[in-house]
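S.K.: need a structure here:
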Amino acid sequence: MKEEKSPNVTEKNEINTKSTEVEEVDVGFDDDEVELVVSDLDDTSENEVERSIPEEWKGKSEKEIALLFEIQDLKNKLETSEKEWFEKYARLQAEFDNFRKRSLKEKDDYIKFASSQLILKLLPILDSAELMLKNLEQELEPNEFKGIQMLFQELFGVLEKEGLTPIKAKGEKFDPFVHEILTIEYTDEYPEETIIEVFQRGYRFQDRILRPSKVKISKIKKEEEKKLDSEREE
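M.R.: Next up, the predicted model:
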């Protein structure tokens, strides 16, 4: 004997199926589509905030407002562009000033070097003239010697104006930066390392040593050295 299906059960299944179909139709958007709609809404709200109409523009037509927004955008772009160009100009100006200063310094250094090389070649002539004056002082009459001496002083004065100056030596304490030792004399008459004789005058040219003075300096013997000397003499 076959069992008959209950009409209540059939109706119940049909109702459940329909309700399921209705639920699927109600949720008819994909996740991506939902995100796109939300993002569009966000963009719209942002644009509305960004492009909010100023109070003084209210009452104008949409076309006028659109033109005013375009003018405002152009003005903002021009201000940004002007600032960028000004910064570029200031940077280029600073680079040019630095280049000009470097060029002037290099030119000045080159002139100093060229002048120093020329004067360095003239130093032997000055040495000869100075030695000649010492010899002529004993041979010539005072008036004759004075004329030659003035000529030498005039020549040296020209070089002095260019920056040539003699290095102090005799009576000074030895300085390894400006003096060169040729001989040493052991004596108690002078303090230790005093320059007691100058063999060749040294010169400065502006801020550099052109030639050191060649000198003789004093040395004080120690007691042990004195005893050894006395023993040798005996």
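
S.K.: C-alpha from now on. contacts and neighbour counts both.
M.R.: OK.

S.K.: Kindly provide the distance from the residue nearest to residue 217 when sequence neighbours are not counted to residue 34.
M.R.: Counting by C-alpha to C-alpha, 6 or more residues apart in numbering, the nearest residue to residue 217 once its immediate chain neighbours are dropped is residue 195, at 4.3 Å. In this structure, residue 195 and residue 34 are 100 Å apart, going by C-alpha to C-alpha, to the nearest Å.

S.K.: Residue 204 looks like it's in a strand, true?
M.R.: Yes - secondary structure assignment (DSSP: H, G, I helix; E, B strand; the rest coil) places residue 204 inside a strand.

S.K.: quick one: it from residue 165, how far?
M.R.: According to C-alpha to C-alpha, residue 204 stands 5 Å off from residue 165.

S.K.: can you check residue 8 too?
M.R.: With the distance defined as C-alpha to C-alpha, residue 8 ends up 130 Å from residue 165.

S.K.: Ok, residue 49 next?
M.R.: Residue 49 sits 79 Å away from residue 165, going by C-alpha to C-alpha.

S.K.: between those two, which one's more packed in?
M.R.: Residue environment comparison for residue 49 versus residue 165 gives the larger neighbour count to residue 165, 18 against 10, counting by other C-alpha atoms under 10 Å.

S.K.: And the strand or helix carrying the more buried one, what does it pack against?
M.R.: In this structure, residue 165 sits in strand 164-166 according to DSSP states H and E. If you count contacts as 3 or more C-alpha pairs under 8 Å, 6 or more residues apart in numbering; DSSP states H and E, strand 164-166 packs onto strand 203-205.

S.K.: Okay, the residue most central in space within the chain and residue 20: tell me how far apart.
M.R.: Centroid-nearest residue in the chain, with C-alpha atoms, centre = their mean: residue 98, separated by 9.0 Å. As judged by C-alpha to C-alpha, residue 98 and residue 20 stand 82 Å apart.

S.K.: Let's compare: structure for the following, please.
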Amino acid sequence: MTKLSVNINKIATLRNSRGGNNPDLIKAALSCEHFGAEGITVHPRPDERHIRYQDVYELKAAITTEFNIEGNCQEHKFVDLVLANKPAQVTLVPDALGQLTSNHGWDTIKYQDYLKDVIPQFKDAGIRVSIFVDPDPKMVEAAATTGTDRVELYTEAYAHQYLHNKELAIAPYIEAAEVARQAGLGLNAGHDLDLHNLKYFADNIPGLLEVSIGHALISDALYSGLANTIQMYLRRLGNL
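M.R.: Next up, the predicted model:
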């Protein structure tokens, strides 16, 4: 079964736009769990433009499903935050400072030594590690030698191509997934997955363990409500 982890960054963005605590991030996370989400994802950035570092501590104390913290491990404050909270999973993303959203995976060949050095810090703390990668077999192969537990396939290219040619869009992801399987890596996916393209992706990627979805899911919830929207995403994954 593919788990649905709901990224709640956009709820924090809405809260921060007016100050105060409306909407309540913790209440939203607990509601996601109550409505069937199997995980909660956050992606704190150094400028705290959505998820604040204090949010991470409060979420860790409140939620009962898997907690996934995404971010750039080249930021020392991020590493300290993860080690202090010990989530079920940390997803390492090579974001640049001030970057609007994640737009590429790790070059696991170029940064091989660095990843081999940083990953044990998390694994020694009992935290599962996933590396954000493009659907490139070479990057997946190199990821397997870093000590990571999983890779998360960056799915923006799939989402953009899906409406034009879904078979062509999925092809590199099927290949990357097979390389991950042969290398013994767990497989996650995320970025721009939505109600239109999620089922086809999940149906065609064997061994998909988890998808992390935020922007599309929260946007859909504006029209359909959070409870109904989470149920719709779970149905796309075949979990209901």
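
S.K.: Could you get me the TM-score between them?
M.R.: The pair, once superposed, lands on a TM-score of 0.19 when counted by TM-score structural alignment, normalised by the length of structure 1; 76 aligned residues with a C-alpha RMSD of 6.0 Å.

S.K.: how far away is residue 85 of structure 1 from residue 40 of structure 1?
M.R.: The span separating residue 85 of structure 1 from residue 40 of structure 1 equals 37 Å under the rule C-alpha to C-alpha.

S.K.: repeat for residue 76 of structure 1
M.R.: With distances defined as C-alpha to C-alpha, the gap from residue 76 of structure 1 to residue 40 of structure 1 amounts to 26 Å.

S.K.: since we're on the residue nearest to residue 217 of structure 1, how many residues are nearby?
M.R.: Residue 195 of structure 1 sits with 26 neighbouring residues when counted by other C-alpha under 10 Å.

S.K.: Tell me the secondary structure at it.
M.R.: With three-state DSSP as the basis, residue 195 of structure 1 sits in strand.

S.K.: now the strands: where do they sit in structure 1?
M.R.: Ranges of strands in structure 1, per DSSP state E, are 164-166, 179-186, 195-200, 203-205, 208-211, 213-219.

S.K.: do the same with structure 2
M.R.: Remark: strands assigned in structure 2 by DSSP E are 3-7, 39-42, 66-71, 89-92, 128-133, 150-154, 186-190, 208-213.

S.K.: Rebuild these as TSV, extending it with mean neighbour count.
M.R.: Converted to TSV, the strands of structure 2 look like this (neighbours: other C-alpha atoms under 10 Å):
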stretch	mean neighbour count
strand 3-7	23
strand 39-42	25
strand 66-71	23
strand 89-92	25
strand 128-133	25
strand 150-154	26
strand 186-190	22
strand 208-213	21
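
S.K.: can you put the ones you listed in CSV and add distance to residue 221 of structure 2?
M.R.: Formatted as CSV, the entries for those read as follows, by distance: least, C-alpha to C-alpha, whole Å:
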stretch, distance to residue 221 of structure 2
strand 3-7, 12
strand 39-42, 16
strand 66-71, 21
strand 89-92, 25
strand 128-133, 26
strand 150-154, 23
strand 186-190, 18
strand 208-213, 12
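
S.K.: Touching, residue 215 of structure 2 and residue 10? I think so.
M.R.: Yes - under the criterion of C-alpha atoms under 8 Å, residue 215 of structure 2 makes contact with residue 10 at 6.4 Å.

S.K.: tell me what the longest helix along structure 2 is packed against?
M.R.: Looking across structure 2 with DSSP state H, the single longest helix is helix 166-183. The contact analysis (3+ C-alpha pairs under 8 Å, 6+ apart) places helix 166-183 of structure 2 against helix 137-143, helix 156-162, strand 186-190, helix 198-204.

S.K.: In that helix, which residues are buried?
M.R.: The neighbour-count criterion (16 or more other C-alpha atoms under 10 Å) identifies 166, 169-170, 172-174, 176-181 as the buried residues of helix 166-183 of structure 2.

S.K.: How about stretch 95-111 of structure 1?
M.R.: Under 16+ other C-alpha under 10 Å, stretch 95-111 of structure 1 has no buried positions.

S.K.: for that stretch, the distance to its chain's centre please.
M.R.: The gap between the average C-alpha position of stretch 95-111 of structure 1 and the chain average comes to 13 Å, counting by C-alpha atoms, centre = their mean, to the nearest Å.

S.K.: where along structure 1 do the helices fall?
M.R.: Taking DSSP H as the criterion, structure 1 contains helices spanning 7-26, 31-50, 62-139, 142-161, 223-233.
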